[in-house]
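Asker: Take this sequence and fold it.
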Amino acid sequence: MTGDNRRSVDITVRDDGRSATRPSRPRAPTAADAPEAWDEACIVPNASTSLLCNVGSGSAPGTAPDDVVALAVEARSRLTIPLPRPTVRPLVRFADGTTGGLTGAPAWLWTDPAHWQPSGTPLTREVRAGAVTAVVSAAPVRLTWRPGDGSRVVCRTPGTPLEDPRRGPAGSPDCGHTYRRTSADRPGGEYRASVAITWAVTWAGSDGSGGALAPLVVTTTLAYPVREGRAQLVGP
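Answerer: From the prediction side, this is the model:
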């Protein structure tokens, strides 16, 4: 629990929601439930369950009892949010055996789409204290990619995999970036990129109340060397 809502009661946590007093399912989370202004304040380091953000102003209906809201916050704190698993392509093999990207060549980024709406499956968690129950639903709604060169790319989808290399030069249709400078002057000769995924969280209580809680943001980093591509004239 958080704040002054701690009580001496038994709490039951369920992942499958199979309970006689189970409330209605929360509505599907959307980007509107996770304003971008929350992103920096709600980061969950290394997928930890310790939250760095509170319930947003107006996130729960004013008529919802404090104990239902407190249970919803408790359920959110028990969500296990997976770390992002981003992939960047293309990967060009350099003369020294390492792989990376080229300046001027569009880079494609994508991640696991399993929980993204509309076809993905949101994560859910249920908490019950006595006769009061709350269920939360969480789904990724935004990917923020900082390629490491000072730029920032916001993607509203998990990105499109580069399955056909011939499509690479056209650039990703929904999550891409083009490096204009090499990473030669960076530590290790590579860009340290970060990928943050924002998860919106909605909830429903056994008394019919519900709403949205502050989002969760989980971040990971990756290395991506970028070198200059040069044309080489070869004999016939």
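Asker: From here on, just use CA atoms for contacts and neighbour counts.
Answerer: OK.
Asker: Name the SS class of the residue nearest the centre of the chain, please.
Answerer: Centre of the chain computed as the mean C-alpha position; nearest residue by C-alpha atoms, centre = their mean is Ile197, 2.0 Å away. The three-state assignment at Ile197 reads strand, by DSSP: H, G, I helix; E, B strand; the rest coil.
Asker: Just list the residues touching the residue nearest to it when sequence neighbours are not counted, thanks.
Answerer: Distances taken as C-alpha to C-alpha, 6 or more residues apart in numbering place Leu143 nearest to Ile197, at 4.5 Å, with adjacent residues excluded. Leu143 is in contact with 154-158, 195-198, counting by C-alpha atoms under 8 Å, 6 or more residues apart in numbering.
Asker: can we see that at 7 Å?
Answerer: Residues near Leu143 by C-alpha atoms under 7 Å, 6 or more residues apart in numbering: 154-156, 158, 195-198.
Asker: Kindly tell me how buried the nearest residue to Leu91 once chain neighbours are set aside is, as a neighbour count.
Answerer: Nearest non-adjacent residue to Leu91, counting by C-alpha to C-alpha, 6+ apart: Gly100, 4.7 Å away. Using other C-alpha atoms under 10 Å, the number of residues around Gly100 comes to 19.
Asker: and for comparison, fold this next one:
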Amino acid sequence: MTSARTVLRWSAALTAASLLWSGGTAYAAGPEDNTTQPPADQPTGTTDGKGTLKASVSHIQIKYVSGGNGHGKQGNLGTVDPNWKPPACWYEPAFSPAALKDFVDSDGGGDVGIHEAWFGKELWTDHYKDGKPADNFDMNSPTNSSADGYKDYNLGKNGYFWRGVAPDAQDPDSWDCGRIMFWVPAGQIPNDPHTPTPKTLAEYAYNKVKVPETEVELKPEAKSTVNLPTWVWLDKGTFQEVKVRASLPNTGLWAETTAKPVSLHLEPGTDDATTYPASGDCKINDDGSIGTPYTKGSAEKTPPCGITYLHATDGAPYRLKASITWQITWQGSDGTNGNLPDGTFDTTQDMNVQEIQSVNR
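Answerer: All right, here's what the predicted structure looks like:
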């Protein structure tokens, strides 16, 4: 007979408080990601293929509607707002009644809540088969609230057991979703502050947006000349709108998050330089290009987007940083829409600067 064991999960900041409550073994949760689609009628919690239920793994599906096709080097956006972050936790469907019974019968174990795991069939059958109450794990309450038990996994009923998900269980805000897995009839969503909404999905998708690296065209290409402009540009089509769709199976909820490039910002890598425009912000043209390509005879003209270095490099090149700002908007399945903080992605390029006067050709 398999012994039953409750395991509590907590971040380092909350370990001392949690130790007052548990004689179980503690371990810290790390961030994980899984955007594969479960079967539409039988969502499964055995996301690691070994019968273990993980609160860090979401069933949210991610699809690139446009852009983000994997060509060339890409990376995730960083936000310009240091105070913004995506939701720390939410609830989502995990099991149908039949899928939960199969999971328990296979001696599956894992996270019944974000910070509580059950290993051993008895813990699961007591609550979800035999109707015995169990405690939620309410870190922000003086005492844990009690959850009513279920009879025979609710077999014959139409609906799903919902469970908390936290991409990073080390985040203190993940303790806000303290309920253990609970029942919701089909076609309904829970009446809970942490029920997912289209905006939740839009914010989740923000971190999934992939954009191309920002390697700009230069003239001269690798070696500039003191007091002569270096022209900077990007051809049209290099940076295009990226649209990511996030949907949550068995809820009807979805959102599309769109990242649109709006400007290029240049940082020469030294204070001894002049940028064009003076702000270093080059707007994206109507055709999607940035700046103007250098043409023969333009060496001494002022470029619409570029840099003039005032001193030569001495052994080590300047590190030219080029950052694209992306405007982020979203729209959801219920007609809601809005803006999210702008995102940025930057790359650096070596710039050698010579003293001699020469004309770009």
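Asker: Locate the residue nearest to Leu91 of structure 1 within the secondary structure: which element?
Answerer: If you go by DSSP states H and E, Gly100 of structure 1 is part of strand 99-102.
Asker: Give me the packing partners of that strand, helices and strands only.
Answerer: Helices and strands touching strand 99-102 of structure 1, by 3 or more C-alpha pairs under 7 Å, 6 or more residues apart in numbering; DSSP states H and E, are strand 92-93, strand 226-227.
Asker: got CSV for those strands, with mean neighbour count and distance to Ala107 of structure 1 too?
Answerer: Output for these, formatted as CSV (neighbours: other C-alpha atoms under 10 Å; distance: least, C-alpha to C-alpha, whole Å):
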stretch, mean neighbour count, distance to Ala107 of structure 1
strand 92-93, 14, 11
strand 226-227, 23, 10
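Asker: coming back round to it: the residue nearest to the centre of structure 1 matches what in structure 2?
Answerer: Ile197 of structure 1 maps onto Ile324 in structure 2, with residues paired by TM-score structural alignment.
Asker: Could I get the full set of helices for the stretch 251-361 of structure 2?
Answerer: With DSSP state H, counting those that start in this stretch, there are no helices along the stretch 251-361 of structure 2.
Asker: Please say which position in structure 2 Phe110 of structure 1 maps to.
Answerer: No, residue 110 of structure 1 isn't Phe; it's Trp. Residue pairing (TM-score structural alignment): Trp110 of structure 1 is matched to Trp233 of structure 2.
Asker: Quick check: that match vs Pro82 of structure 2, distance?
Answerer: As judged by C-alpha to C-alpha, to the nearest Å, Trp233 of structure 2 and Pro82 of structure 2 stand 29 Å apart.
Asker: Comparing these two, which shows the higher neighbour count?
Answerer: Trp233 (23 against 8).
Asker: Okay, and Trp116 of structure 1 sits in which element?
Answerer: Trp116 of structure 1 is part of no helix or strand, with elements assigned from DSSP H and E.
Asker: circling back: any idea what the residue nearest to Ile197 of structure 1 aligns with in structure 2?
Answerer: Alignment note: Leu143 of structure 1 maps to Leu264 in structure 2; criterion TM-score structural alignment.
Asker: do Ala75 of structure 1 as well
Answerer: Using TM-score structural alignment, Ala75 of structure 1 pairs with Ala205 in structure 2.
Asker: in what helix or strand does the closest residue to its match other than its chain neighbours lie?
Answerer: Distances taken as C-alpha to C-alpha, 6+ apart put Ala246 closest to Ala205 of structure 2, at 5.9 Å, once the chain neighbours are dropped. Element membership of Ala246 of structure 2 [criterion: DSSP H and E] is strand 242-248.
Asker: now for that strand, which elements pack on it?
Answerer: Secondary elements touching strand 242-248 of structure 2 (3+ C-alpha pairs under 7 Å, 6+ apart): strand 61-66, helix 198-206, strand 253-267.
Asker: circling back to that earlier point, for the contacts of Leu143 of structure 1, which one is nearest Leu79 of structure 1?
Answerer: Closest approach to Leu79 of structure 1 among the contacts of Leu143 of structure 1 (C-alpha to C-alpha): Thr198, at 13.7 Å.
Asker: And the closest one, how close does it get to Thr144 of structure 1?
Answerer: Thr198 of structure 1 is 8 Å from Thr144 of structure 1, by C-alpha to C-alpha.
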